[in-house]
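Trainee: I need the structure of the sequence given here:
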Amino acid sequence: MQDEFTRFGLTNVQRKLTGVLQVIGGSGLLVGFLVPVLGLISSLGLTLLMILGFAVRLKIKDSFVQAAPSFIFILLNGYISYKIAQSLNIIT
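Mentor: A predicted model of the protein is given here:
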């Protein structure tokens, strides 16, 4: 992963921050089974993180196949956010 982040043009601090945010987001999704609002916040945060990851992939001109995992996680976390917001009656 260090080599990948170097290829992305990102620093070690950004790499570590990304890892910490991913762990916090994943943990928040698990806690979201008990506290749906935390699940919503976590899934929105992970969606944003993956949008930024996808943008970095586009910026360095990776192929769509290389960028596909981040795009798939955008869709997945977006769907999770939508369903949680729907269950909380935030949206209809």
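
Trainee: rest of the way, CA atoms for contacts and neighbours
Mentor: OK.

Trainee: what's stretch 41-56 in contact with?
Mentor: Under the criterion Cα atoms under 8 Å, 6 or more residues apart in numbering, residues 8, 18, 21-22, 24-26, 28-29, 67, 70-71, 73-75, 77-78, 80-81 lie in contact with stretch 41-56.

Trainee: structure for this one too, so we can compare:
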Amino acid sequence: MPSSLTIVTLFSSFSFLFYGLSCLTSKRMAKEFERFGLSKQRNLVGMLQLLGGLGLGIGYYMSVTIAAISAAGLSVLMFLGFFVRLKIKDSVVASAPALMYALLNLYLALLFFKAFV
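Mentor: Okay, the predicted model is just below:
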């Protein structure tokens, strides 16, 4: 039976792979980035999400260092996303998923960095 760390890591990894692809290909996401005032950054954010999701998933099985760096990067990305949503006056409920992913990946980063040191 997989451990809770495995489940949480794979959940985050697959979430970011899905949202990274969506960010790069979805017209709805393109409109969201326009609303955020970040149209030019959409492809960068999508690529960072894909790289972070891949790094987290692969790193979990192959390199705790890669997993730790990926989780830390995803945490920063999501904290920035949370603050962008607050800046454009989205509700706390609409902003909550970004904060949840930021905290989840911060937790993973701390666990992986602890295993690394």
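
Trainee: Can I have the buried ones of the contacts of stretch 41-56 of structure 1 as a ChimeraX selection?
Mentor: Remark: buried members of these, expressed as a ChimeraX selection using 16 or more other Cα atoms under 10 Å:
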select :8,22,25,26,28,29,67,70,71,73,74,77,78,80,81
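
Trainee: where's the most centrally placed residue in structure 2, which helix or strand?
Mentor: Geometric centre of structure 2, nearest residue: Leu74, 4.0 Å, by Cα atoms, centre = their mean. Using DSSP states H and E, the element containing Leu74 of structure 2 is helix 64-87.

Trainee: That helix: average distance to aligned residues in structure 1?
Mentor: Compared with structure 1 after fitting, helix 64-87 of structure 2 deviates on average by 0.5 Å (mean Cα distance after the TM-score superposition for structure 1).

Trainee: quick one: contacts of the helix or strand just after that helix?
Mentor: Once the chain leaves helix 64-87 of structure 2, the next helix or strand it forms, by DSSP H and E, is helix 92-116. Contacting residues not belonging to helix 92-116 of structure 2 are listed as 9, 12, 64-65, 67-72, 74-79, 81-82, 85-86 [Cα under 8 Å, 6+ apart].
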